[in-house]
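> this one's structure only:
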């Protein structure tokens, strides 16, 4: 473990990331960095590597975002939250080694043809919300506030190919029925497993913070 001069936080691995990972296809790119698929050289385990150029020291706002993202990501360990394995710093770039989520984010899925014109079924919606609320409950019990929860920050990792839903319109559901669905959602409905079971991963902790009890 070494200390990052730019960020003032501990970096897990002082070595060169290319000595430990085979970095492959780029999966996406945004304003603040890119994400590529990678494999651990020693084991073949598949990962996602988020590469972020380290901002100049005068850009304190972006530096704070990075500090918070790394600090909070290291603190959390929950099935509904993306896992950060380790962090590298090479050539003025940070490399975050993350759990690979193969199916994009919930927002893109909802806009795609896979979701159909009616969106998710009531049961699948309940399964998604149950995972989200479990993750939020865990964070709040750990005195962490995410502060940027939205569909774009919920990644999907389906066990098999992404599910499709009917394009027929679905009847509206009362608030009471929604509450009942959330309370009783399990991995089976009408003897069928929901494809969304264990599929949600909360990500992006740049705006997160710790808070005091009470």
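Looks like it arrived, so ask away. Computed from a predicted structure; not experimentally measured.
> switch to C-alpha atoms for all contacts and neighbour counts from now on
Will do.
> in what helix or strand does residue 63 lie?
Using DSSP states H and E, residue 63 sits within helix 60-75.
> the helix or strand following that helix vs helix 60-75, what angle?
Downstream of helix 60-75, the next assigned helix or strand under DSSP H and E is strand 84-90. Per axes from the mean of the first three to the mean of the last three C-alpha atoms, to 10 degrees, the angle that strand 84-90 makes with helix 60-75 is 140 degrees.
> name the residues of strand 84-90 that are buried.
Under the neighbour-count criterion of 16 or more other C-alpha atoms under 10 Å, strand 84-90 has 84, 86-89 buried.
> just stretch 31-44 next, same as before
Neighbour-count burial for stretch 31-44, with 16+ other C-alpha under 10 Å as criterion, is recorded at 34-39.
> in strands only, show me those residues.
Within the buried residues of stretch 31-44, residues falling in strands by DSSP state E are 34-39.
> contact partners for the closest residue to residue 78 other than its chain neighbours?
Among residues not flanking residue 78 along the chain, residue 135 sits closest, at 6.8 Å (C-alpha to C-alpha, 6 or more residues apart in numbering). Counting by C-alpha atoms under 8 Å, 6 or more residues apart in numbering, residue 135 touches 78-81, 202.
> next, the one to line up against it:
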């Protein structure tokens, strides 16, 4: 048993929060070596990332920032205990003489900021983030530079990070209940909504940047999001290139290719990865498994939301925090959600489901040579292999929300043109998403049976001597389908372009008018 230092109640050994008063039980331990997901903030404000002897330009990295307890920094902050130290700098608990309040003072190493004007960019961003005032956002009091050291003074919050809380769950082999994960996501959405309304994008949302102030449950998740605006000026990991901003595992694709295109949907992309991590104890990389495939408390409609949320193309993601919230409520109520396509983001820039050689390599997609495995009638064999298992049993309502209907499947009727092979076949998809159809390809009868459920469609393919199963995946908006099938232990992935020539980037204003 462990005694709570705040109220004196007994708690099970290893408990993160007191069951009686909800306060944190202890300072969380550092992550195990090699835990890449815990690279940044491990406990509140603690930057535990690896350091380097040289920065990306080959210059010798500066020494860590060290201040003795009692030192007055910037003429107003009296340094207290050390909260954390890492690659980005050092964080102290301090007393702000202006208001006599406790703050978390993050001293940032100037050599970890990206390019000329980065310090001023950090300060300018800080001016905006100081306007944010919300229960789910750590308040920023001051962003400035003193003695050549950029710093951020922010609200000091007692708690533990979502990353550390989840790590302890995994260590204890405890699943995070779907309704608890959904409640955490709802609270994060509330914070993001307030930020986005003020024109602030986080750009580095991850479990390490979320502080839980009490034990979350299906009715309440008391949390605060940390470090708004920091990523805009911070140096990226050396494994990335260009001027991308954020942490690679949770970073939207456009942050790698053109950070100027980053908008609110990048935060929703990262949030969807956080959501998946809470449910599946892993990140959705490569051939990821829909949560409903292994969890009875997860609806297939929640699969649809996560799939859309991590769409490579911005047009495939929820258009706003509000749409994400409404979709989540519908999914947790066991209902399909009908997207309002008129509110979808504009189709510009790098917004494909999977496109260009570099993106294919990043996603682990196979080379076209695998088409040799498929033989006659091979076009239809290229479908997404994702197991979708019926989901939520007796779902408990998170909120009372109206019903929602499914996507307009008839939009998919037309000629499907393969991106990799250049072959084509005409399909008729009725409004109910039924895919039963028989065609003749090169004189061989080809039969596909299946049906859309949400944004996925399980199917069975039969063309003597081949018979196998697979799945189609659609973002519900665009005129492109992501497809994959596994045969003989090898996987082939493709994109179908509906009613236009292959090779065009999905989302680049090439879709037929009916998709507008």
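Nice, I can see it. If you're wondering where the values come from, they're calculated on a predicted model, not measured in any experiment.
> how about the buried residues of stretch 31-44 of the first structure, which pair is most distant?
Greatest spatial distance among those (C-alpha to C-alpha): 34 and 39, at 16.3 Å.
> looking at this, residue 183 of the first structure is in a strand?
No. Under DSSP: H, G, I helix; E, B strand; the rest coil, residue 183 of the first structure falls outside any strand and is assigned helix.
> if I look at it, how far off is residue 128 of the first structure?
Note on residue 183 of the first structure: its distance to residue 128 of the first structure, by C-alpha to C-alpha, to the nearest Å, is 12 Å.
> returning to what we had before: tell me the residue in the second structure aligned with the residue nearest to residue 78 of the first structure.
Correspondence of residue 135 of the first structure to the second structure, assessed by TM-score structural alignment: residue 191.
> list the buried residues in the helix or strand harbouring its match.
Per DSSP H and E: residue 191 of the second structure is located in helix 178-197. The neighbour-count check on helix 178-197 of the second structure (16+ other C-alpha under 10 Å) flags 178-196 as buried.
> that helix versus helix 118-129: what angle between them?
Here the directions of helix 178-197 of the second structure and helix 118-129 differ by 100 degrees (the same axes, to 10 degrees).
> superposed on the first structure, where does helix 178-197 of the second structure end up, distance-wise?
When the first structure is overlaid, helix 178-197 of the second structure sits 2.0 Å from its aligned residues on average, using mean C-alpha distance after the TM-score superposition for the first structure.
> count the residues that sit near the aligned partner of residue 108 of the first structure in the second structure.
Pairing criterion TM-score structural alignment: the partner of residue 108 of the first structure within the second structure is identified as residue 164. Burial of residue 164 of the second structure is recorded as 25 neighbouring residues (other C-alpha atoms under 10 Å).
> residue range in the second structure corresponding to the longest strand anywhere in the first structure, please.
In the first structure, assigned by DSSP E, the strand with the most residues is strand 21-30. Mapping strand 21-30 of the first structure onto the second structure (TM-score structural alignment) gives residues 77-86.
> mean per-residue distance, the matching stretch versus the first structure.
Aligned to the first structure and superposed, stretch 77-86 of the second structure gives a mean residue distance of 1.4 Å (mean C-alpha distance after the TM-score superposition for the first structure).
> tell me which residues in that stretch are buried?
For stretch 77-86 of the second structure, burial by neighbour count (16+ other C-alpha under 10 Å) applies to 77-80, 82-86.
> with distance to residue 124 of the second structure added, can I get these in a markdown table?
As requested, the buried residues of stretch 77-86 of the second structure are exported to a markdown table (distance: C-alpha to C-alpha, whole Å):
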| residue | distance to residue 124 of the second structure |
| --- | --- |
| 77 | 21 |
| 78 | 24 |
| 79 | 25 |
| 80 | 27 |
| 82 | 27 |
| 83 | 26 |
| 84 | 25 |
| 85 | 25 |
| 86 | 24 |
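> from residue 28 of the first structure, how far off is residue 36 of the first structure?
7 Å.
> then residue 79 of the first structure?
23 Å.
> same check, this time on residue 197 of the first structure
Counting by C-alpha to C-alpha - residue 197 of the first structure and residue 28 of the first structure are separated by 25 Å.
> output the buried residues of stretch 31-44 of the first structure as CSV; include the columns distance to residue 145 of the first structure.
Supplementary listing: the buried residues of stretch 31-44 of the first structure in CSV, determined by distance: C-alpha to C-alpha, whole Å:
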residue, distance to residue 145 of the first structure
34, 25
35, 25
36, 28
37, 29
38, 30
39, 32
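> tell me how many other residues crowd the residue nearest to residue 11 of the second structure when sequence neighbours are not counted.
Nearest non-adjacent residue to residue 11 of the second structure, counting by C-alpha to C-alpha, 6+ apart: residue 2, 5.1 Å away. Residues lying near residue 2 of the second structure (other C-alpha under 10 Å) number 15.
> now residue 256 of the second structure
Using other C-alpha under 10 Å, residue 256 of the second structure is surrounded by 17 other residues.
> tell me which element it is part of?
Assigned by DSSP H and E, residue 256 of the second structure falls in helix 253-257.
> which bit of the first structure covers that helix?
Helix 253-257 of the second structure covers no residues of the first structure once aligned (TM-score structural alignment).
> and for stretch 486-503 of the second structure?
Under the alignment (TM-score structural alignment), stretch 486-503 of the second structure falls on nothing in the first structure.
> ditto for stretch 275-294 of the second structure
Against the first structure, stretch 275-294 of the second structure falls on no residues (TM-score structural alignment).
> what lines up with residue 131 of the second structure in the first structure?
Under the alignment (TM-score structural alignment), residue 131 of the second structure pairs with residue 75 of the first structure.
> tell me how far residue 495 of the second structure lies from residue 473 of the second structure.
From residue 495 of the second structure across to residue 473 of the second structure, the span is 10 Å (C-alpha to C-alpha).
> cool, residue 211 of the second structure as well?
The gap separating residue 211 of the second structure from residue 473 of the second structure is 34 Å, by C-alpha to C-alpha.
> also residue 274 of the second structure?
Using C-alpha to C-alpha, we find residue 274 of the second structure at a distance of 21 Å from residue 473 of the second structure.
> still on that earlier bit, now the match of residue 108 of the first structure, what's its secondary structure?
Judged by three-state DSSP, the three-state class of residue 164 of the second structure is helix.
> ok, residue 486 of the second structure next?
Assignment for residue 486 of the second structure (three-state DSSP): strand.
> thought it was touching residue 492?
Yes. If you go by C-alpha atoms under 8 Å, residue 486 of the second structure and residue 492 touch, sitting 6.4 Å apart.
> look at the two and report which has more neighbours.
residue 492 (24 against 17).
> for the helix or strand containing that one, which positions count as buried?
Under the criterion of DSSP H and E, residue 492 of the second structure resides in strand 490-498. For strand 490-498 of the second structure, a neighbour-count test (16+ other C-alpha under 10 Å) marks 491-498 as buried.
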